[in-house]
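In: only the shape, not the letters, is given here:
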């Protein structure tokens, strides 16, 4: 006859210190306490807060610093990944001037809130007003990712100890999704990453108000994140056993509907949500086998492996479903892969889910899972370490190859030809380097006649069959006279010489 072994008590790692004191739980001095006692209490509270945040702050500074070194190397090498940095820089300059976000790069008089719904980007305005430079946006994004790493480290240390908890924060900050986002340069989702980290870690600590506020702000970052907020509301309500928190789900769904059905169509030149056509749910359900693609499987595998798979133990992984859903149901292959910025919002979800999964496994009744919870962080950290040579930051180990910038002097000479304050029509080659001081239009649109036309025949994206800069000028503005004023290493500049 076999006897059933009683469920063992929660196992506690001897190397894991007790949870750090919650600064919000520090007992305040009574009103009738002596002034010296109140001052001592405030001092103790300040020291406790500082002690709790010293290591996470160091993690955040490390992540933000490494990313900024990479961004500066990219900038000095004249690496331009797309037109997005130019677009968001033009938006930031409009907000800094207290103007509507009219972005000529997207098209003449194009209101950027008709492209994506991201009103929270108004926060870029004051920063850009002080530091009016496209590189500023890259630094802002790097700082936001550093904050994310610090928040995750702050949640990990009480559970895993200072060393492992700090390393988990670093792993999150330097994770593949965030590295690819930094490589792709600035995008609006930079603001969503720390908000998700704050919302989920606050949920771990049962700080419901903080979680709700951070989750609610996601709706203002990008339209699809309204659905992420809706799922977050469900998780919060279940976790807190408070049905009233379901209002966050209603807020998320309402924000998504309002953005996609009202705001975006009203402000978009075509009168529609520009990206709605990329999601064909009916076609996907008609052929379920077509949903599978190796790129999708690889993205999912990366999410699982960097968390030691124990993130699957947490309901927090459900918060990733809307992002994975719209990406994998789309017919755009670029959405399926782990590159670019599309996976950045998944990183805080995955790593906080890992922390929650470890905590739940330790308190659970499944013996092998309790034991594995001791090793899951090491498995995830080892996987993160092994991935590093494949990721963008590794390029810093060989800057001579990746950031050689053979045309850097030619680029600087070309930029020097174009005066401040003029209207420039250009491809993506040097767009981000002009947007701070000129009014930039993208040559792929129907634009007014510019003062200067600039093309990069090597890496700007202008079709080779269009010919040289004068041929491009006649193609875009038939009959309008231009003269060539500069040609160097693939860069060509023509100036409008009058109405002729």
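Out: Everything's here; your move. Model, not experiment: these values are computed from the prediction.
In: hey, let's count contacts and neighbours off CA atoms from now on
Out: Will do.
In: how close does residue 320 get to residue 254?
Out: Distance, residue 320 to residue 254, by Cα to Cα, to the nearest Å: 19 Å.
In: neighbour count winner among those two?
Out: residue 320 (20 against 15; other Cα atoms under 10 Å).
In: isn't the more buried one up against residue 348?
Out: No - counting by Cα atoms under 8 Å, residue 320 stays clear of residue 348, with 9.8 Å between them.
In: show me the contacts for the nearest residue to residue 361 once chain neighbours are set aside.
Out: The shortest distance from residue 361 to any non-neighbouring residue, by Cα to Cα, 6 or more residues apart in numbering, is to residue 370 (5.1 Å). Going by Cα atoms under 8 Å, 6 or more residues apart in numbering, residue 370 touches 11, 361, 362, 363, 364.
In: take these and keep only those in strands.
Out: Among those, DSSP state E puts none in strands.
In: among these, name the buried ones.
Out: For those, a burial check counting by 16 or more other Cα atoms under 10 Å picks out 361, 362, 363, 364.
In: quick check: the gap between the last one and residue 155.
Out: When distance is defined by Cα to Cα, residue 364 is 20 Å away from residue 155.
In: structure two is appended below for comparative analysis:
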């Protein structure tokens, strides 16, 4: 009886092992990297400040990282999904809470891919192959070690939403896909294309129209109404083609050849093919993969090179559609391998899927022992990390700080968080660490000039000043807790 139970449940044991390994290793890495100062204000610190403001009743706001004004988070992204993280942050208000939440969310993608593979292909072996490929896939691993971005939560939400939609459990699917839409402005466009797939291919005339029209209207409202009204500056992709969503569309219509070249050019196609290859290229054989098209186009029109690099979070809402497409691509291939027995088909396709994921992960992923291993960011002995973290712990949240990007995440739990050299007339404390990642909003020369003026000013007291780290406290800030 016991042996029979083990034989029946062995897929679940494998699944649990994969999830435990993924969650524990990524949680350890990201938390340790954060403690070593290798996770910065962009973007963890920005998100934590929004969380801090939310739980203190100050609204969905943050300090402009490029200035001194307090502004709504909608000035940068339509990601109100972050509000759902606030209760967890309220329980334990630390950046580590947000880091682990993101890892847990990504871990939930593993059972979703198992169920999708089993549902679409009709095989437990296929489900396990998708679960293994997901666990070791380069894009998912990069998503896990790049906290924190609301759009990363779209990965499990879309996968589970897609699974429930295929199961015809449309209420659950609509809720999950609706939550995914709240992670970033363009996700609604992808959900709309998925709805069109259900409408067209599945002949679902009840839910297909709703899952097409409502997401499209929401996304277009964010792009053409909400974000232009609240954004102080243009976004990166808009700066290449216009200052508003309307001008971007106008530019593309006037010069379509230029836009097409950017979208299908090698700089944009390469990362997309890396994502597709992570799951054996199977997504190319399913029309459902077209739901990834909005993100592909937006990334292609951007002049921000990070949007065309799988190491960054911009593929967050693109990846799950390719995974779902890969499951359908597997089914398409299996139906045409008539010369092979069912067992041989599964062995070949399982080996192909897992092997492809392993090769791409080795070539482009962050795992230890690979060319792009990020293990050093968790094991590197940074002698300044305990100094910065201990000093940050002494400052009460009402202390205004102006800090470089590379230490910004350590000081994010407060109302006033300025990017050095901004906010010097308002800050009580200045922290400058002259190391990788210090310059995002200014140059090293500008930082050095601003710091030299502060050193000479009688208003500022030097707390620490050596070759790499400078900490200054305003003399009148002593009563605010700056020491």
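Out: In hand now; what should we look at? As the structure is a prediction and not an experimental result, all values here were calculated from the model.
In: one step back: did I read that right, the residue nearest to residue 361 of structure 1 in a helix?
Out: Yes - judged by DSSP: H, G, I helix; E, B strand; the rest coil, residue 370 of structure 1 forms part of a helix.
In: helices of the stretch 1-150 of structure 2, start to end?
Out: Remark: helices assigned in the stretch 1-150 of structure 2 by DSSP state H, counting those that start in this stretch are 2-35, 46-55, 86-91, 95-107, 109-121, 124-136, 138-144.
In: in structure 1, what range does the third one match?
Out: With the alignment judged by TM-score structural alignment, the segment of structure 1 matched to helix 86-91 of structure 2 spans residues 125-130.
In: list the buried residues for that stretch?
Out: 125, 126, 127, 128.
In: and residue 369 of structure 1, what does it touch?
Out: 361, 362.
In: cool, residue 421 of structure 1 as well?
Out: 437, 438, 439 are the contacts of residue 421 of structure 1 under Cα under 8 Å, 6+ apart.
In: now swap in residue 274 of structure 2 and tell me
Out: 310, 360.
In: what residue in structure 1 is paired with it?
Out: Match for residue 274 of structure 2 (TM-score structural alignment): residue 302.
In: and the helix or strand harbouring that match with helix 176-183, angle?
Out: Assigning secondary structure by DSSP states H and E places residue 302 of structure 1 in helix 294-305. If you take axes from the mean of the first three to the mean of the last three Cα atoms, to 10 degrees, helix 294-305 of structure 1 sits at 120 degrees to helix 176-183.
In: quick check: helix 294-305 of structure 1 compared with structure 2, mean distance?
Out: Compared with structure 2 after fitting, helix 294-305 of structure 1 deviates on average by 2.4 Å (mean Cα distance after the TM-score superposition for structure 1).
In: could I get the contacts of residue 421 of structure 1 in a markdown table, plus columns for secondary structure, neighbour count and distance to residue 137 of structure 1?
Out: Formatted as a markdown table, the contacts of residue 421 of structure 1 follow (DSSP: H, G, I helix; E, B strand; the rest coil; neighbours: other Cα atoms under 10 Å; distance: Cα to Cα, whole Å):
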| residue | secondary structure | neighbour count | distance to residue 137 of structure 1 |
| --- | --- | --- | --- |
| 437 | coil | 15 | 15 |
| 438 | coil | 18 | 17 |
| 439 | strand | 19 | 18 |
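In: which of those residues does structure 2 keep?
Out: Compared against structure 2 with both residues aligned by TM-score structural alignment, their matches' Cα atoms under 8 Å, those retain 437, 438, 439.
In: dump the residue contacts of the second one.
Out: By Cα under 8 Å, 6+ apart, the contact set of residue 438 of structure 1 is 419, 420, 421, 422, 423, 424.
In: list only those of those residues flagged as buried.
Out: Buried, going by 16+ other Cα under 10 Å: 423, 424, out of these.
In: can you show me the strands along structure 1?
Out: So, for structure 1 - with DSSP E - the strands run 423-426, 439-442, 452-456, 482-488, 491-496.
In: quick one, which of these is packed in tightest?
Out: Of these, the one with the most neighbours on average (mean count of other Cα atoms under 10 Å) is strand 452-456, at a mean of 26.
In: residues in structure 2 aligned with that one?
Out: So strand 452-456 of structure 1 sits over residues 429-433 in structure 2, by TM-score structural alignment.
In: and what of stretch 188-208 of structure 1?
Out: With TM-score structural alignment as the criterion, stretch 188-208 of structure 1 aligns to 150-170.
In: quick check: the one residue sitting closest to the centre of structure 1 vs residue 181 of structure 1, distance?
Out: Note on structure 1: the residue nearest the mean C-alpha position is residue 190, at 3.1 Å, using Cα atoms, centre = their mean. Remark: distance between residue 190 of structure 1 and residue 181 of structure 1 (Cα to Cα) = 8 Å.
In: what residues are shared contacts of the two?
Out: Listed as contacting both residue 190 of structure 1 and residue 181 by Cα under 8 Å, 6+ apart are residue 344.
In: one step back: just the buried positions in the match of stretch 188-208 of structure 1, please.
Out: The neighbour-count check on stretch 150-170 of structure 2 (16+ other Cα under 10 Å) flags 150-166, 170 as buried.
In: please narrow those to those residing in helices.
Out: Among the buried residues of stretch 150-170 of structure 2, the members falling in helices (DSSP state H) are 154-166, 170.
In: before we move on, the earlier item: using a markdown table, please lay out the contacts of residue 421 of structure 1 together with distance to residue 493 of structure 1.
Out: A markdown table is the format used below for the contacts of residue 421 of structure 1 (distance: Cα to Cα, whole Å):
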| residue | distance to residue 493 of structure 1 |
| --- | --- |
| 437 | 17 |
| 438 | 15 |
| 439 | 16 |
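In: before we move on, the earlier item: among the helices of the stretch 1-150 of structure 2, which is nearest residue 406 of structure 2?
Out: helix 2-35 (10.2 Å; Cα to Cα).
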